[in-house]
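A.B. asks: got a predicted structure plus its sequence, pasted below:
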Amino acid sequence: MAQKKLLLIDGNSVAFRAFYALYRQLDRFVSPDGLHTNAIYTFKNMLDAILKQVDPTNVLVAFDAGKVTFRTKMYEDYKGGRQKTPSELLEQLPVIREMLKDLGIKSYELANYEADDIIGTLSKMGEKAGYEVTIVTGDKDLTQLASDKTTVLITKNGVGDTEAYTPEHMKEVNGVTPIEFIDMKALMGDNSDNYPGVTKVGPKTASRLIQKYGSIENLYAHLEEMKKSKLKENLINDKDKAFLAKKLATIDRDSPVEVTLEDTEKKDIDYEKLRELYERLGFKKFLAELNSSADAQGENTGVEQYEYVELTKDNLDELADIKEKEVDFYLEMLGDNYHVAPFVGFGLRVGKKNYVSKDIALLQEMPLRGILENKTIKKNVFDLKRTYVGLHRLNIEAGGFDYDMLLASYLVNNENNSNDLGEIAHLYDEYSVKTDLEVYGKGKKQAVPEDADLFKHLAAKVSVIQKLKPELLKKLKDHEQDDLYDAIEIPVAFVLAKMEISGMKVLPSTLLQLENDFAIKLKDLENKIYQQAGEEFNINSPKQLGHILFEKLGLPPVKKTKTGYSTSVEVLDKLKTESPIINQILDYRQIAKIQSTYVKGLLDVIQSDGRVHTRYLQTLTATGRLSSVDPNLQNIPTRTEEGKQIRKAFVPTDPDGYIFSCDYSQVELRVLAHVSGDENMQEAFKTGYDIHSHTAMKIFHLDSPDQVTPLMRRHAKAVNFGIVYGISDYGLAKNLGISRKQAKEFIDNYFEQYPKIKEYMDKAVKFAREHGYAETIMHRRRYLPDIHAKNFNVRSFAERTAINSPIQGSAADIIKIAMINMQKKLEELHLKTKMVLQIHDELVFDVPKEELETIKKIVPEVMQSAVKLDVPLVADSGYGHNWYDAK
């Protein structure tokens, strides 16, 4: 006989977690008749994950019947400090119960008792009857029910993300058994449930006392044996509170419940009622899942199924005479790095017909190759850059790309940076396509499914590209972002694809020499550290390093963690003057990181053509900035000489060629001067002043640039860039190591001299509050759901983002325009020079010797004329026989 499994769910607790999981999207989750649905939606997702994990035979969801229980009669203020349940959640609880009933799951509440007591009673009944019991809750009070037959799953952040509490885990986490946990709570009290324990007794003290005495009864029986102390005094004074707290904390496992274990058996799903409910709530995802599930049960669902034709050599001729001027194409690869990822298959939608295949060689056959290379036939794809590079690997120079679903979705809502077609489709209530995680698995477990499932997945993907195109393009137009999409993001995707394909030549010999040099430096630093420490130890072990610094050498500890002394960079920076060993350790860490991340890291990714081919993530950041991965070439350190040395390995293709670098000078501050319209700042840029010296003169009330000291300029620079990021006097004081009063004075002087910048900041925050987003000069939006948050820190971060995003995002747009114009120029002049890297405000080129003079002229010109601002754009350039010499 199969093992019976009883699943008991704390309904109120899980619903509460579900509500706040999508709280920021509260306005998005509203049914057609105006009911909030975020808690119902997430509760269902959490329930599905739990049911899949536990696979129970019996299920019950327990709810609180009301605020008045036997505990409030014992202690009137029990749970009195809790905030009122939001009305948006209250209105969803009855619907959650309705949904559970339609799913064949029993829910139950009991007057004068809490859900905890129902669960405690039924878990006891289940244990006695030989059931394997699982409890799901967000409340650790229920961990007292853990036993060899009962596991308590505490919900954490994500759907299906739980922590399993068993007696062994309880002992590990709290140092006590589940039963002893009640006594721990009696000593600690509970702020959440609003009952006191013993004054100044926290978790550690409570755990130590219960580990020693086993219970509060035994503790008080031996209280006289304790030495005189403040703790003993508090225990004596608060004895009544401790015993009351124990009563309040103890779950009643003999509550007068009127349900039996038989009542908790899972019933059949009522498909008709559930379908009506999902339609009423507007849950398209669950309707699709329900229809699929019902279809498996033999019901007629009417759900749209994407039909497909498997494309083979035998039927390839069907594509010979297509009349369509627009097709949809999807190229599937397994893994993120499309420069090396294995090909899985492809889908081509012509008219209303989906062709799919896993025979990648067919793409090189006519007429399919001809369709892909024909520029007059428009191609709708999911990820233009990925598709272009993938086809290039197959020696197919595709053309006619017209629509990119990924880029369109990213511009419409760049807070979501998924690159999974299924996930993005779900954002627009299109659930006919599964996510890649569902189909292929994750990480090392990724595997291609059977042909039928693969073909169905490819057909769904290529169909959804077309299906969502009108909606996404309309949203772009409504947001005035169609020009941003057409004139910047689509063209720059082509530019990036070509840059990635070109890659950059890297000399392994240079890296190997650096590896040897750094190894010698690290060994030398090791010996110096050991000499200072008086012994050898593992420098990379925080525990051993903490022992040496704070116990053996007696340096003042700055911060402690759960595992011991903190040895973070922030902590070590504060101890630099205490001992020579600190700077040695910081140098050691820095060089060790450069050695492992950049020297060895780059050696691992040089491909067979002797080049590294980074990938640019075009849809990752909310500001529009590009990110570089596999490898990340934007993070090569430039502040230390060791970091700069890495750039010596990057060389031109031709031995006598050059690496040419050109970067914008203070582009974000120039954008700030433009958007704010501040005359004083604009004057500085128009007359070619050093902006930081100019600012120093203003905030220090100086008459001449000659009076500006290097320290004054450094402080002014920190203020300039700090203002762009909405810095506070506290943040500036911390950055500069000055008093908060002095920092406030700097900021006040700054705004006095640049008054329109303060006006801009106020207007930016006001705009974000009124519209819910910030916007660049090219209408790139960044949504700010926290701009009205009650929490000061959360709201303040959103306000700073409202100020900064238009600046940083506009700077990102400017360099993208420069890249597009630069690529056009290179092609117009038929130059062999290739643009090979973009490092935020810097463009890097691989230049043949004979084209250097031309490049020296045209690159700064193109970059400086990218957009017309109220202040001039300035681009500084340099060149050399490697990237190091070009800077």
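C.D. replies: Thanks, I have it. All of these numbers come straight from a predicted model, not from anything done at the bench.

A.B. asks: could you use CA atoms for every contact and neighbour count after this?
C.D. replies: OK.

A.B. asks: which parts of the stretch 651-800 of the chain are helices?
C.D. replies: Per DSSP state H, counting those that start in this stretch, the stretch 651-800 of the chain has helices spanning 667-676, 679-686, 691-699, 710-724, 729-736, 740-753, 755-771, 792-828. These are given in chain order.

A.B. asks: helix or strand next in line after the last one, which one?
C.D. replies: Scanning the chain past helix 792-828 towards its C-terminal end, the next helix or strand to appear is strand 834-839 (assignment: DSSP states H and E).

A.B. asks: how about Asp161: what's its closest non-neighbour residue?
C.D. replies: In space, Asp161 comes closest to Thr155 once its chain neighbours are excluded; the distance is 6.1 Å by C-alpha to C-alpha, 6 or more residues apart in numbering.

A.B. asks: returning to that earlier point: could I get the helices of the stretch 651-800 of the chain in JSON lines, plus columns for mean neighbour count?
C.D. replies: Compiled in JSON lines, those are given as follows (neighbours: other C-alpha atoms under 10 Å):
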{"stretch": "helix 667-676", "mean neighbour count": "23"}
{"stretch": "helix 679-686", "mean neighbour count": "18"}
{"stretch": "helix 691-699", "mean neighbour count": "23"}
{"stretch": "helix 710-724", "mean neighbour count": "19"}
{"stretch": "helix 729-736", "mean neighbour count": "16"}
{"stretch": "helix 740-753", "mean neighbour count": "17"}
{"stretch": "helix 755-771", "mean neighbour count": "18"}
{"stretch": "helix 792-828", "mean neighbour count": "21"}
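
A.B. asks: Tyr588: which of those is closest?
C.D. replies: helix 729-736 (23.9 Å; C-alpha to C-alpha).

A.B. asks: one more to weigh against that first structure:
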Amino acid sequence: MAEKLVLIDGNSIIYRAFFALPLLNNDKGVYTNAVYGFTTMLLRILEDEKPTHMLVAFDAGKTTFRHETYKEYKGGRQKTPPELSEQFPLLKEVLDAFQIPHYQLDQYEADDIIGTLASQGEAKNWDVTVISGDKDLLQLASDRVTVNLTKKGISDIESYTPAFMKEKMEINPDQIIDLKALMGDSSDNIPGVPGIGQKTAIKLLKQYHKLESVYENLDGISGKKLKEKLTNHQEEAFMSKKLVTIDRDSPVKVKVDDLDYSGYPASDVSTIFKNLGFQSLLSRVDGGAEADETAQELDKIEYELLQEITPDIFTDHSALVVEMFGENYHNATIEGFGLVTDDHAYFIPTETAVSSREFKAWAEDIRKTKSVFDAKKTLVALLRYDIHVQGITFDMLLSSYLLNPSENNHDIPAIGHRMGRTEVLYDEEVYGKGAKAKVPEQNVLAEHVVRKSNLLYKIKPQMEDQLKQNSQYELLKELEMPLALILGEMEHIGVLVDIERLEKMGEDLKRRLDNLEQEVYDLAGEKFNLNSPKQLGPILFEKLELPVIKKTKTGYSTAADVLEQLKDEHPIIEKLLLYRQLGKLQSTYIEGLLKVVDKDTNKIHTTFNQALTQTGRLSSIDPNLQNIPIRLEEGRKIRQAFVPSKDGWIMFAADYSQIELRVLAHIAGDEKLADAFKNDQDIHTRTAMDVFHVKEDEVTSNMRRQAKAVNFGIVYGISDYGLSQSLGITRKEAKKFIERYFESYPDVKKYMDDIVQEAKHQGYVTTLMNRRRYLPDITSRNFNHRSFAERTAMNTPIQGSAADIIKKAMIDLHEKLLDEKVEARMLLQVHDELILEAPKEEIDKLTEIVPAIMENTVELSVPLKVDYEYGESWFDAK
């Protein structure tokens, strides 16, 4: 058997694992996300590479022999987050359990250890695999040495051989040091030659091969500026080459023959996995019989199937799971209930539960506390049977969402797996998938539901501890959970739809579309299928000879962005754009809304997604009422079909004015921005005054429009390119505009810079109410990934805080309406807007109560402002 040496860059991989995974800690409160990520990768390496020799190399400290050459080497790096630092010793314990050697050497880096041992292995004709996230190690690639680089996080690997490097990068492995010498490396604070990027560096190396040859042939290099850069920074270039060159003869005390690896003792690895809470990895331990036995023990569960309910089954605290079959829980069938207490587990068939006075009394008893998976769904499901559940003190879905906002699966088995608990099957393993999904036999169903309930009961304390460690327990208990019950009531009430009016709108739209279609035919000179890009393309770009913007594999692109660029070229374009917009209104909103109206009540019961967006904003589905396009008059008119549910009632809408900009003024502490709000100035006019250095009466409509684009763009971390596209100006003009904005509002710029640095240090950002958003790409070497993460770091605290504020306002308003004993009730939340319905005689009270509550729900350094309207429909209330 051929010898196979695997060398792992420990620092690089654990850093990547830390930022790729959300902060996780085990039941002892120890952070483990980086170790967990590293370990999953390690198991895959052992399976795929089957090494005969192995070592994990670590950096020994901050100072290396390279600092003697350049004091500022790696000088720009952020301090290692303490949540990561404390995981290094844990990782070494894991490696010891696997019996994998690890090594570090004073004054040298992991790269030098790996380079030295790779050279030894190569000299012995062994196959060598190096695993890292650092491109510097590509200089080691050879016929015998393959360098595996992590691409995104730690799950995606790219294998570099000399041939692959030549194809992908157009250079050989030995030219990596010359490439870095020319272009530098900001992550290691290596200067290189300022102004030379990868493209230019590769061009030079393809021609001259080495840095030395570049300088020997300086006179022959074309381009005055390039020659100047090279001449002025020759010293930095050669110093940079020295810095990036791996020492392949470092004084390591281990030799490759000492790195013999023949596998790991399953019992030792199983033990440390259990100690760290890595239950989900136990099944991957080779020969891990002990782990399998543990899983089998966890799988055993005793429960009772109840056909009759007696009061003695209920205790002071229970876990309740409502099992439903169907995608939309407003009309899904309830298949039964799982109930778990300290020492009993029950499955209760639906009919048994909902027909029992004892069950209803328990469900509505606020003193009998309940942990549930989804409080909103539980409330809505039981309201069908006139059971108004109370006493919910824990919501597993919302807890998981707060702890792992980037995850898109928050069902009970997935949550369990993330926390090392594998005793619950995924729903598709019980029900089947897609069209073949069906409810299984009652005993299979009952056991599945009881397992879910049991896991919920057991895992609750651990999840609560994690929330407390993250300072998010209050966010769950005082914001998300009370809101869930309010949203549940709003969903249950629904909003009335005037079917006749909606159908009439559909007929009007159909006539408009028919007319537009004919107008397009007249302009094109022939009939064709407007909805077929294959037919539309030749009409536009061959017959009408419009300039081709973009081509696809199948022909000409007729996408919306292409048509937008052709707007001024021919009148047919505007007709086509309008046709598409009205067509979407007709199919998605008119026909779509009519499909989801409850035939018995003529109401729409939307579902609010409370555990979806990473900013904390609510969204809605079935139907999505937040996406009705209101820029078009026809879109706005759709709101005419949403009307009060009772005669003599009105619709009342209240929305926050420029809440995100107000939150920005508060968070950034910018006095000039804050003053504008304190003095109730039009913020876009004020910005135009500051940026263009003009008086208020000199601000033109175009100045205000540009200022408005920058104001809202700043909230979203807009780039000069983004602003140029938005305003139809050059990137240079847009860049100047943004610079002038930051000169006018320096504290906003400081906030933007500081929050990005904070995100790089912590790996996440927070809102005013401690909602977190993890940003694993904030330190990515990929410019696009890193830039997106930086923009996200800037805007999440603003968007997320605005979302938290309106959520709190909903809770405060709900309590106030109850205190005032009015009939008015909330129906919808759309972005920064709340829609209520109320008797006309309560109008005066609402105009007093609603703005007061919304404007005073939190205390900021600037005032919040609420606008309101009311009328016969949602449209009239805007």
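C.D. replies: The structure has been received and is ready for your questions. Since the structure is predicted, the reported quantities are computational estimates derived from the model, not experimental observations.

A.B. asks: tm score of chain vs chain?
C.D. replies: The TM-score (TM-score structural alignment, normalised by the length of the second structure) is 0.72; 697 aligned residues with a C-alpha RMSD of 4.1 Å.

A.B. asks: before we move on, the earlier item: the helices of the stretch 651-800 of the first structure into JSON lines, with extra columns for distance to Ile119 of the first structure?
C.D. replies: Formatted as JSON lines, those follow (distance: least, C-alpha to C-alpha, whole Å):
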{"stretch": "helix 667-676", "distance to Ile119 of the first structure": "58"}
{"stretch": "helix 679-686", "distance to Ile119 of the first structure": "67"}
{"stretch": "helix 691-699", "distance to Ile119 of the first structure": "66"}
{"stretch": "helix 710-724", "distance to Ile119 of the first structure": "54"}
{"stretch": "helix 729-736", "distance to Ile119 of the first structure": "49"}
{"stretch": "helix 740-753", "distance to Ile119 of the first structure": "54"}
{"stretch": "helix 755-771", "distance to Ile119 of the first structure": "44"}
{"stretch": "helix 792-828", "distance to Ile119 of the first structure": "36"}
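
A.B. asks: so which of those comes closest to Lys648 of the first structure?
C.D. replies: helix 792-828 (24.2 Å).

A.B. asks: give the aligned range of the closest one in the second structure.
C.D. replies: Helix 792-828 of the first structure corresponds to residues 783-819 of the second structure when matched by TM-score structural alignment.

A.B. asks: for that stretch, give me the average deviation versus the first structure.
C.D. replies: Between stretch 783-819 of the second structure and the corresponding residues of the first structure, superposition yields a mean separation of 1.0 Å, by mean C-alpha distance after the TM-score superposition for the first structure.

A.B. asks: what about that stretch, distance to the chain center?
C.D. replies: From the chain centre to the centre of stretch 783-819 of the second structure is a distance of 14 Å (C-alpha atoms, centre = their mean, to the nearest Å).

A.B. asks: out of the helices of the stretch 651-800 of the first structure, which is closest to Val356 of the first structure?
C.D. replies: With C-alpha to C-alpha as the measure, helix 792-828 is the member of those nearest Val356 of the first structure (34.0 Å).

A.B. asks: the helices of the stretch 651-800 of the first structure: which one's closest to Leu22 of the first structure?
C.D. replies: Among these, helix 792-828 sits nearest to Leu22 of the first structure (C-alpha to C-alpha), with 16.2 Å.

A.B. asks: show me what Ala459 of the first structure lines up with in the second structure.
C.D. replies: In the second structure, Ala459 of the first structure lands on Val450 (TM-score structural alignment).

A.B. asks: quick check: that match is in a helix.
C.D. replies: Yes - remark: Val450 of the second structure belongs to a helix, assigned using DSSP: H, G, I helix; E, B strand; the rest coil.

A.B. asks: what strand or helix carries the spatially closest residue to it that is not a sequence neighbour?
C.D. replies: Ranked by C-alpha to C-alpha, 6+ apart and with sequence neighbours excluded, the top spatial neighbour of Val450 of the second structure is Gly338, at 5.0 Å. Secondary structure from DSSP H and E places Gly338 of the second structure in strand 333-340.

A.B. asks: who are the packing partners of that strand?
C.D. replies: Packed against strand 333-340 of the second structure by the contact rule (3 or more C-alpha pairs under 8 Å, 6 or more residues apart in numbering; DSSP states H and E) you find strand 317-325, strand 345-348, helix 350-354, helix 442-469.

A.B. asks: re earlier: Tyr20 of the first structure is nearest to which of the helices of the stretch 651-800 of the first structure?
C.D. replies: Ranking the helices of the stretch 651-800 of the first structure by their distance to Tyr20 of the first structure (criterion: C-alpha to C-alpha) puts helix 792-828 first, at 15.2 Å.

A.B. asks: would you quantify the distance from the residue nearest to Val450 of the second structure to Glu297 of the second structure?
C.D. replies: Plainly put, Gly338 of the second structure is 21 Å away from Glu297 of the second structure if you go by C-alpha to C-alpha, to the nearest Å.

A.B. asks: who has more neighbours, those two?
C.D. replies: When neighbours are counted by other C-alpha atoms under 10 Å, Gly338 comes out ahead of the other of Gly338 of the second structure and Glu297, with 26 against 11.

A.B. asks: aligned to the more buried one, what sits in the first structure?
C.D. replies: Under the alignment (TM-score structural alignment), Gly338 of the second structure maps onto Gly347 of the first structure.

A.B. asks: same deal with Gly525 of the second structure?
C.D. replies: Aligned against the first structure by TM-score structural alignment, Gly525 of the second structure finds its counterpart in Gly534.

A.B. asks: its match: how many residues sit nearby?
C.D. replies: Gly534 of the first structure: 12 surrounding residues under other C-alpha under 10 Å.

A.B. asks: what of the one 10 residues further on?
C.D. replies: Using other C-alpha under 10 Å, Gln544 of the first structure is surrounded by 14 other residues.

A.B. asks: show me what contacts it?
C.D. replies: For Gln544 of the first structure, the contacting residues are 537-538, by C-alpha atoms under 8 Å, 6 or more residues apart in numbering.
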